[in-house]
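# got a predicted structure here, sequence first:
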Amino acid sequence: MRNDFPLHDDEGTSFGFGAGSALRLGDVSYNMLLEAIRGFELLHVPESCSKRFTWYASIPSKRKYFDWSHRRDVLFLCHDEIAESLLDDNPSSFCVVLTDEEQVPDWATLKSRRNRVVIVKQNKRFYSYDSKLQSLFVNDLIWENEMDRVVYNRGRLDRLISLSEDMLGNFVCITDTGYNLIAYSRGIEPPEEGYRYLVDNNCYSEHEVKEIEEQVLANVGEKSRLVFCGPNERHRHPALHYPVFIDNAYLFHVVLVCENGSIESLRDLFLKFMRRVISICNDFWKTTVNLESPWHRVLAGLIDEEPMTEDYIDAQLAKTAIPASEQFRLLRFQFSSRKPFQERSHVIEAAKNLNNGFVYPFMHEGDLLVLLYSASISEAALSGRGVYSDVDEHIYKPFGIAAGASQVFFDVRDIELAHRQASIAYAMRAPLRNEFEALYGFADIPCYAFEHILKYYILTEGYDSDLVEFSFDHSILKRLAEEDKAAGTEIAKLVWVYLNNGRNATDTAKLVHVHRNTVLYHISRLEKRFDISFESPLLRSRMILDYHRLLLEDHL
């Protein structure tokens, strides 16, 4: 902007902001104008007006005015002595006219002019009115520029709400299709019980859901549009609802609770805000390739350790197969920023075929996360070998994208630790590739499993002891040691001797005082139970590490 303040000629005429510039000075509606000047003593306002103003100019001189016929949609502030000529010379303009009289001037009652003027009884100095209108345009311009910056930078909805609180001046909340809270006005207190419930519980109550479905969604026809809901027995304030549909899919629901200000002005401001919300929603929809389900936010929230009530988590996960699942693995696929959108969508579609379709893929911070789940209590259900070959077939060979994989875990609330495991496994893939190269003569790895990365992770500086503890607690050997303790058996000890004697069943049998066939039986049984092979040097090295941990804890 060339100037933030009016320019004046020698006669005292104000030329507005940056006179002669081709830029727009925001987009101020007639309703916004009325809201800004409602404290003035108004003698006349048009019965109806749909004007929008892109420029503002004040003319304090009663003797002369500047010719603004070259610019359309100008809002003038002037005295009544020059208003008549000003309106005639600028057919698309609109005037806020100051008068010393107690009644509306005769010229303002003519049909060609009465809908283009607001007449104000002047009780203050001219510049008091000028300052008020300047602020209206400047604040709107700054607000719209800031919102556009958020959209351009692919910002978050909560940031858009935060910078809009002063302009909207009322509580705003955004929920998803499951009526789960996504973002809200943190600087403005929820004005009513229903919205307090939403903030406290991260979702609407059953009464609110029913009201939205009956009064809003039933009437919008699967189209994004504004719906006005007046006050009723449950809500003392009217509200503006805006359900967002993208590709005919209901994605978000935005509400502005109209506690302060005129409905007409709030409507115009809210529509400005919603244009930016829809832009972010469209980008979100494309980025997630239509993957997002309402409860996916719970998984992302658990990963990010967001505050959520247990009731909320349980209610959202009840919509899935997760509560009935016995075990999980988490895969993390990292997308290159250069990878075309269409190719990413193909990867996501292919990910739905992993684990025979028993998966929940969802986006998190630009990565594709795939939660594998199984209702089976069989330890082989999500075996490392099975996941390795599955990723190789469906993702790695077709697209060349490798995964980081967590160990098996048994409580979905541990998904944050699993996400860290999968992320670390992918980040530390170099030493595992070197090991593959040394062992097998190639380093073409579709899935980097944390169980094989753990030994390298422990050798790094600053490793997380809680994550290491979690990893050992979910190992095969820890499970065998606990079963031995409960049943009075020594299977874990047998495997330890077997590994340390070159997998020689005869020598193992002599040392543990059992028949050779007993050793082979237990080894075969464990391989089948966990879908493992003691032929694998990777498995053996991890088991040796687990044994050292057990010996350190005196659990063997």
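Sure, I can see it. On a predicted model such as this, the values are computed, not experimentally measured, just so you know.

# switch to C-alpha atoms for all contacts and neighbour counts from now on
OK.

# contacts only, for residue 476.
Contacts of residue 476 were listed using CA atoms under 8 Å, 6 or more residues apart in numbering, and none were found.

# can you tell me how far it is from residue 211?
51 Å (CA to CA, to the nearest Å).

# same question, residue 375
37 Å.

# which one of the two is surrounded by more residues?
Set side by side, residue 375 and residue 211 show more neighbours around residue 375, with 15 against 12, by other CA atoms under 10 Å.

# the more buried one touches residue 327, doesn't it?
Yes: using CA atoms under 8 Å, residue 375 is in contact with residue 327, at 7.0 Å.

# okay, one more to line up with it:
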Amino acid sequence: MIVIRQQSRFAYFIFKLQSYFTQLLIWQNELDRIVACHGTLTEMLDASTTVINNFMFVSDNSFNVIARTTTIEPPDDLHRRIIETGCLTPQMIEEKRQRLPEKITYIKPPSDITPHARLSRPLHVSHTYFGSLSMSCNATPLTDGLQDLFSILEKRIMPLCESLWRARMRLDMPHYFFFSKLLEHSSVTDEYVKNQMSMVGIDDNTEYKLIAMEVDGETETERAALAIRAASGINQGGVFCFPYQNMTLALCHTTPSDSKLSHVKTIQELRQRIYEPLGIVSGVSEVFAGITNLDLAYQQTKIALGLKNTIASEQFASEQEQPKGVYLFGDALMYYLVDPSDKDERFMRFCFSHTILQKIYEEDRENGTNCLALFWFYLYYGRNATAVAQRLHMHRNTVLYHIEKIQKRFDFDLSWRTARDRMMLDFKVFFLTMSHASIEKLFSDSHEGNPADER
């Protein structure tokens, strides 16, 4: 309430005061409308710029920037860096703002790192730290009135934070925003990725496989929760599970290994844990390296699911085991390649960047062996070990020994036609991308009769 003693005519002042209160009323009504329409945090911040006039952003409990004012640019180097990296700077992370009790405003006066005063409020959902609402006082100075406006905004933002928490965090996925950035192929810096991976607990050498389950976390909440609980035991617990768009994803991870993420193991686990008890169909990517390739792996799972009926028809026609609700990108790859539509160059490189052949080739170069040539001729001669033995001047049993050793090491079965098709395709890409001199040396007579690890 404001009480004014009128001693002379000052209609202009009263008009300005009425206009200001009307503006505040319109602003708060707009914030309420955004909440009622299940809007976004960004919409909430942008709607507040006409009243607060300062640059603002929201960070989550892993220091990711999950929303910012889009109508006001970052006012200084500190805030530009925050937006460019998508994460708070190390100096800001070390500040005590992250350890404040609920409903306490953090005030930081101008300093060496920014010429503007800063305000921050910790956001708690059910007494659990969700993130922070932060503001740079770059246009409107820090006053008691500005703090009041900031508190109004913070109260209106909380319902949206609670909605995000229920939809994303309740499924035990505290790093959802990190993975969603990668899935959307957002521009991120190496520093940001390194910091986030450190908090998630994975390093640069980690290998991955992505599984997309056809269950929507938004519309099928209970079923998605069951799927996530079941999928959390895949790969001996080395998996991150979270909803994304209309799917529920499981990102398996492991230290470099030839067999831990094999398709044989994945199919068995998905059938036992997901398809048979819950009736949920899954699409599976190839094994890959580099967490920033997550969007490409997601594209592989969508292609596999998009061609699931075609894959099932092929399996039925070839008299193989009936499909059990698990569809591999490797089985869909040939259909994808013969599709006349344009192909993305980055995606095509990714599909053939992490293959068994590449590992065997590198080991042959290091050890002076010819396992890759043996593998090629075994496929080329239709798994006729006698023909391979004659071609490479080896004993037939030696050929079978090394082929079995390769299959066991990488956990695949060449009796599966789809496995043979994929290996032949990988060989064709290998021949296409390698120089003639390298191929000639690899298959030269000087390597014949020199298999790796003779019995």
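Thanks, I have it. Everything quoted here is computed from the prediction, not taken from an experiment.

# what TM-score do the two superposed chains give?
Put the two chains on top of each other and the TM-score (TM-score structural alignment, normalised by the length of the second structure) is 0.83; 433 aligned residues with a CA RMSD of 3.1 Å.

# mind checking what residue 421 of the second structure lines up with in the first structure?
Correspondence of residue 421 of the second structure to the first structure, assessed by TM-score structural alignment: residue 541.

# repeat that for residue 268 of the second structure.
So, by TM-score structural alignment, residue 268 of the second structure is matched to residue 389.

# number of nearby residues for that match?
That count, for residue 389 of the first structure with other CA under 10 Å as the rule, works out to 15.

# cool, residue 232 of the first structure as well?
Neighbours of residue 232 of the first structure (other CA under 10 Å): 9.

# which strand or helix spans it?
Under DSSP states H and E, no helix or strand contains residue 232 of the first structure.

# mind checking the longest helix of the first structure?
When the first structure is parsed with DSSP state H, its longest helix is helix 126-152.

# just checking, what packs against that one?
strand 28-29, helix 30-36, strand 55-58, helix 157-162, helix 165-168, helix 263-287 (3 or more CA pairs under 8 Å, 6 or more residues apart in numbering; DSSP states H and E).

# please report how far the residue nearest the centre of the first structure lies from residue 282 of the first structure.
Nearest residue to the geometric centre of the first structure (CA atoms, centre = their mean): residue 156, 6.0 Å. The gap separating residue 156 of the first structure from residue 282 of the first structure is 12 Å, by CA to CA.

# could you pull out the helices for the stretch 251-400 of the second structure?
For the stretch 251-400 of the second structure, the helices defined by DSSP state H, counting those that start in this stretch cover 263-270, 276-278, 294-306, 308-317, 329-338, 345-351, 356-367, 371-380, 385-392, 396-410.

# residue 68 of the second structure: which of the ones you listed is closest?
helix 294-306 (23.3 Å; CA to CA).

# pull up the aligned stretch in the first structure for stretch 153-163 of the second structure.
The alignment of stretch 153-163 of the second structure onto the first structure (TM-score structural alignment) spans residues 273-283.

# compared with the second structure, how much does that stretch deviate?
Taken against the second structure, stretch 273-283 of the first structure registers an average deviation of 1.8 Å after superposition, with mean CA distance after the TM-score superposition for the first structure.

# equivalent analysis for stretch 132-152 of the first structure, please.
Relative to the second structure, stretch 132-152 of the first structure is 4.0 Å off (mean CA distance after the TM-score superposition for the first structure).

# can you pull the buried residues of that stretch?
133-134, 136-138, 140-141, 143-144, 147-148, 150-151 (16 or more other CA atoms under 10 Å).

# the counterpart of residue 373 of the second structure in the first structure: neighbour count?
Using TM-score structural alignment, the partner of residue 373 of the second structure in the first structure is residue 493. A count of nearby residues for residue 493 of the first structure, using other CA under 10 Å, gives 16.

# which residue sits closest to residue 493 of the first structure in space, ignoring its chain neighbours?
residue 556 (6.8 Å; CA to CA, 6 or more residues apart in numbering).

# got the contact list for the one you found?
So residue 556 of the first structure contacts 481, 492, 493, 547, 550 (CA under 8 Å, 6+ apart).

# now do 7 Å
481, 493, 550 (CA atoms under 7 Å, 6 or more residues apart in numbering).

# against residue 33 of the second structure, how distant is the aligned residue in the second structure for the residue nearest to the centre of the first structure?
Aligning on TM-score structural alignment places residue 156 of the first structure opposite residue 40 in the second structure. Note on residue 40 of the second structure: its distance to residue 33 of the second structure, by CA to CA, is 11 Å.

# likewise for residue 290 of the second structure?
For residue 290 of the second structure relative to residue 33 of the second structure (CA to CA), the value is 42 Å.

# again, but for residue 291 of the second structure
38 Å.

# over to residue 312 of the second structure?
48 Å.

# coming back round to it: run the chain-centre distance for the match of stretch 153-163 of the second structure.
Distance of stretch 273-283 of the first structure from its chain centroid, counting by CA atoms, centre = their mean, to the nearest Å, is 12 Å.

# may I see the buried residues of it?
Buried-residue list, stretch 273-283 of the first structure, by 16+ other CA under 10 Å: 273, 274, 276, 277, 278, 280, 281, 282.

# cool, stretch 544-556 of the first structure as well?
545, 546, 547, 549, 550, 556.

# ok, now stretch 310-317 of the first structure?
Result for stretch 310-317 of the first structure [16+ other CA under 10 Å]: buried residues 312, 313, 316, 317.

# before we move on, what about stretch 126-145 of the second structure?
129, 130, 131, 132, 133, 134, 135, 136, 137, 138, 141, 142.

# apart from its neighbours in sequence, what residue is nearest the equivalent of residue 407 of the second structure over in the first structure?
Taking TM-score structural alignment, residue 407 of the second structure has residue 527 as its aligned residue in the first structure. Using CA to CA, 6+ apart and skipping the chain neighbours, the partner closest in space to residue 527 of the first structure is residue 533 (5.6 Å).

# so that neighbour lies in a helix, does it not?
No: under DSSP: H, G, I helix; E, B strand; the rest coil, residue 533 of the first structure falls outside any helix and is assigned coil.

# wait, it touches residue 525, no?
No: contact criterion CA atoms under 7 Å: residue 533 of the first structure and residue 525 do not qualify, at 10.8 Å.

# neighbour count: these two, which is higher?
When residue 533 of the first structure is set against residue 525 and neighbours are counted by other CA under 10 Å, the residue ahead is residue 533, at 16 against 12.

# burial of residue 266 of the second structure, as a residue count?
A count of nearby residues for residue 266 of the second structure, using other CA under 10 Å, gives 20.

# many thanks, we can stop here.
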